[in-house]
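Novice: sequence and computational prediction follow.
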Amino acid sequence: MKNIIVILAALSCIGLLTSARLPDTGPFPAARPGESNTAAPAPQLPPIPEPKPERGKTEAPPIKQGPPNSSGVPEKQGPKLPSQQTLEEQHLTIAAESDAEHSQCERELQVLGVVFKDIPRIDDGNGCGIDKPIKVSEALPGIKLQPEAVFRCPVALALARWMKESVIPAASAAAMDQGRIVAVNQASSYICRLRNGAETGKVSEHARGNAIDIASFSFEKGKDIAVQPRREDSTLIGAFQRTISAAGCLYFMTVLDPESDAAHETHFHLDVLERNGGYRYCH
């Protein structure tokens, strides 16, 4: 009987143990003085650092953009091309001239009978000017240059040689009845400006004292012979102009005549701009 009671008691304890379970929440640890007994917030992860550029590589600078165009899209801005620069933006300087070469040039002018005088150095700023300018009043003896012209000595020398060796002989054949040439009428010599008087672009050779524009020739008798479009002119005067235009490139580095473009319809542009390899531009 006692054994049966013991067995029943044991079975009862086992049933109690199998039905027992842990509580849903456990006890919090005792809080320290001055602290709350609430649960601590979850720890925050540190921010992810930005990747560093690879060694030897740098980030490209941001592209500068200009104001939006008509389509609303900003236009990229870069350095101005020479054709977009004003005279002030080109930072030009006046070229120095050799004393020896200038003296030799003036001696040759004197031999040819050119009437001229030295004038003070010209510096109008922005690279406009002439280191050793001269003022010419007669292109050759008895042939006035009107109005008087200012430029470098090599221009006067090329003009005198062209007149003596090409223009005067051609005029004698084409306009014999008008007598000899008494004046060369020039439209421009030294002047500070860009080519063709534009607001931007390359500097004119006139601004460096390297050029002269010829508008017409005056004779003892008859009318002046004006420089004008004569490509289709079948007269002796047309032949005269075409002849002296072609001959001009024997003396000048650049010859632009009325057939070149609209800017030169009323004159010859003659200059002594030196180019690589002695290249000459004749049109």
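Specialist: Received, thanks.
Novice: drop to CA atoms for contacts and neighbour counts, all remaining ones
Specialist: Fine.
Novice: are we agreed that A183 is in a strand?
Specialist: Yes - the assignment for A183 by DSSP: H, G, I helix; E, B strand; the rest coil puts it in a strand.
Novice: OK, contacts around E138?
Specialist: V114, V115, F116, K144, L145, E148 (C-alpha atoms under 8 Å, 6 or more residues apart in numbering).
Novice: so which strand or helix has it?
Specialist: strand 133-140 (DSSP states H and E).
Novice: ok, and what's touching whichever helix or strand comes after that strand?
Specialist: Downstream of strand 133-140, the next assigned helix or strand under DSSP H and E is strand 143-152. Residues from elsewhere that reach strand 143-152 (C-alpha under 8 Å, 6+ apart): 130, 132-139, 181-186, 188-190, 206, 208-212.
Novice: now do the helices in the stretch 101-250 of the chain.
Specialist: In the stretch 101-250 of the chain, the helices defined using DSSP state H, counting those that start in this stretch lie at 153-162, 168-174, 236-248.
Novice: the last one: how far from the chain's middle?
Specialist: Spelled out, it's helix 236-248. 35 Å (C-alpha atoms, centre = their mean, to the nearest Å).
Novice: list the helices and strands it packs on?
Specialist: In terms of contacts (3 or more C-alpha pairs under 8 Å, 6 or more residues apart in numbering; DSSP states H and E), helix 236-248 is packed against helix 168-174.
Novice: and the comparison structure, right after this:
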Amino acid sequence: MRSVAKVMAAGLIGLGAAVWTVEPAGAQSVVRRLGQDLGLVPPDKPARKAPRRPRAAPRPTVAAPASPAPQAKPETRTQAAIPGAPRPKPDETPDRPPEPAGLPAAPQAKPAQAPPQPEAGQSPAAPEGGKEPDATRPVPPPPPPPPEPIVLTDGEAQACLARLAALGVEAKPLPPIEADNGCSVPAPLEVRSVGAGIALAPPAVTVCPMAEALALWARDVAAESEAAFETRPKSLSIGTSYQCRPRNGRSGAKLSEHGIANGVDIAGIRLESGPAFDVARVADEDDGPTARFARAVRARACVHFTTVLGPGTDPSHETHLHLDLARRRNGYRICQ
């Protein structure tokens, strides 16, 4: 038996050597299998199987969010690029995309309703509180500042009184005048005559510069009277001198120059012979000696006074000549 085994082993070795030259890995497997079949080579030990790992629980699948459907882009071409196409109105808006099926329609906004209009013969309802809004009422302008009173220094006052004496003016000082509504005359004078034999009837209450201007103008009146009527003036009829009131007596108006004794109204001129010169009566005459005299003395007044108003200026001065020495910027004068 041993000899047979040796022979078989030698045969296997020779066969294995022959196969080895052709396929080394395959020869080793064949020789080992034959050896195991003949009991010359111990059988292979069974390979241990690796323990199976427990399967992980399946992850829940999350559906990806559906991407919104692409919206059509508005045309970038302008109406000007399309010949003949109408231009869109400013209030036109593009059409809304269609609502998806199954959804309730969005509520439509109600148009704003106009407030009810009052019926014919009825006034519109006043707002709450019974007061109208301030925006509907024009804001009244602030009251104009009153004219400043005529204030002279001691030297100016003495020089003015000296000039009045040289002109033959009869005047006496009065106590200062102070009123509650802005009228103020620190140094008033009562003037009875402007010299050259011309009286003031009644006497005028005025300030020294105004009395001097009256005296100078009275000499021009005398020259025009001699040229027109061959007579001299006897007196000047005074309508108003100092009077604390607004202009033209209108409430809310600026304080008149009469309120500071800086204005005098001449109603007429009395001549030594012949008819009296009445400003209101002469205003209706177009030509003639009296009308020419009236225009001449009025023009001469514009030389001595800064304001001259009379018939034709406005209804408030149809009956007299208003003369004053109002102070304005850049020496501005009003001669109407």
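Specialist: Alright, I've got the coordinates. Source: prediction; values computed, not measured.
Novice: superposed, what's their TM-score?
Specialist: TM-score of the superposed chains, computed with TM-score structural alignment, normalised by the length of the first structure, equals 0.68; 206 aligned residues with a C-alpha RMSD of 2.1 Å.
Novice: picking up where we left off before, give me the range in the second structure that the strand holding E138 of the first structure lines up against.
Specialist: Strand 133-140 of the first structure lines up with residues 188-195 of the second structure when matched by TM-score structural alignment.
Novice: could you do stretch 168-175 of the first structure as well?
Specialist: Going by TM-score structural alignment: stretch 168-175 of the first structure matches residues 222-229.
Novice: can I assume A160 of the first structure is in contact with A139?
Specialist: Yes - counting by C-alpha atoms under 8 Å, A160 of the first structure touches A139, with 5.6 Å between them.
Novice: who touches both of those two?
Specialist: By C-alpha under 8 Å, 6+ apart, the residues touching both A160 of the first structure and A139 are V114.
Novice: higher neighbour count, those two?
Specialist: A139 (29 against 24; other C-alpha atoms under 10 Å).
Novice: still on that earlier bit, now the match of stretch 168-175 of the first structure: buried residues?
Specialist: Using 16 or more other C-alpha atoms under 10 Å as the test for burial, stretch 222-229 of the second structure gives A222, E224, S225, A228, F229.
Novice: so who does the second one touch?
Specialist: Right, the one you point to is E224 of the second structure. F293, A296, V297.
Novice: that older thread, and the strand holding E138 of the first structure with strand 143-152, angle?
Specialist: 160 degrees (axes from the mean of the first three to the mean of the last three C-alpha atoms, to 10 degrees).
Novice: on that earlier part again, got the contacts of E224 of the second structure as TSV, with distance to S123 of the second structure and neighbour count columns?
Specialist: Shown next, in TSV, are the contacts of E224 of the second structure (distance: C-alpha to C-alpha, whole Å; neighbours: other C-alpha atoms under 10 Å):
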residue	distance to S123 of the second structure	neighbour count
F293	59	20
A296	58	16
V297	57	18
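Novice: same check for these, but in the first structure.
Specialist: Retained in the first structure: F293, A296, V297, out of the contacts of E224 of the second structure (criterion both residues aligned by TM-score structural alignment, their matches' C-alpha atoms under 8 Å).
Novice: which one in the first structure is aligned with the first one?
Specialist: Residue pairing (TM-score structural alignment): F293 of the second structure is matched to F240 of the first structure.
Novice: thought that match was touching A171?
Specialist: Yes - counting by C-alpha under 8 Å, F240 of the first structure touches A171, with 6.6 Å between them.
Novice: contacting residues for A283 of the second structure?
Specialist: A291, P311, E318.
Novice: if we use 7 Å, what do you get?
Specialist: By C-alpha atoms under 7 Å, 6 or more residues apart in numbering, A283 of the second structure lies in contact with P311.
Novice: the helices of the stretch 101-250 of the first structure: which one's closest to L273 of the first structure?
Specialist: helix 153-162 (9.8 Å; C-alpha to C-alpha).
Novice: perfect, that will be all.
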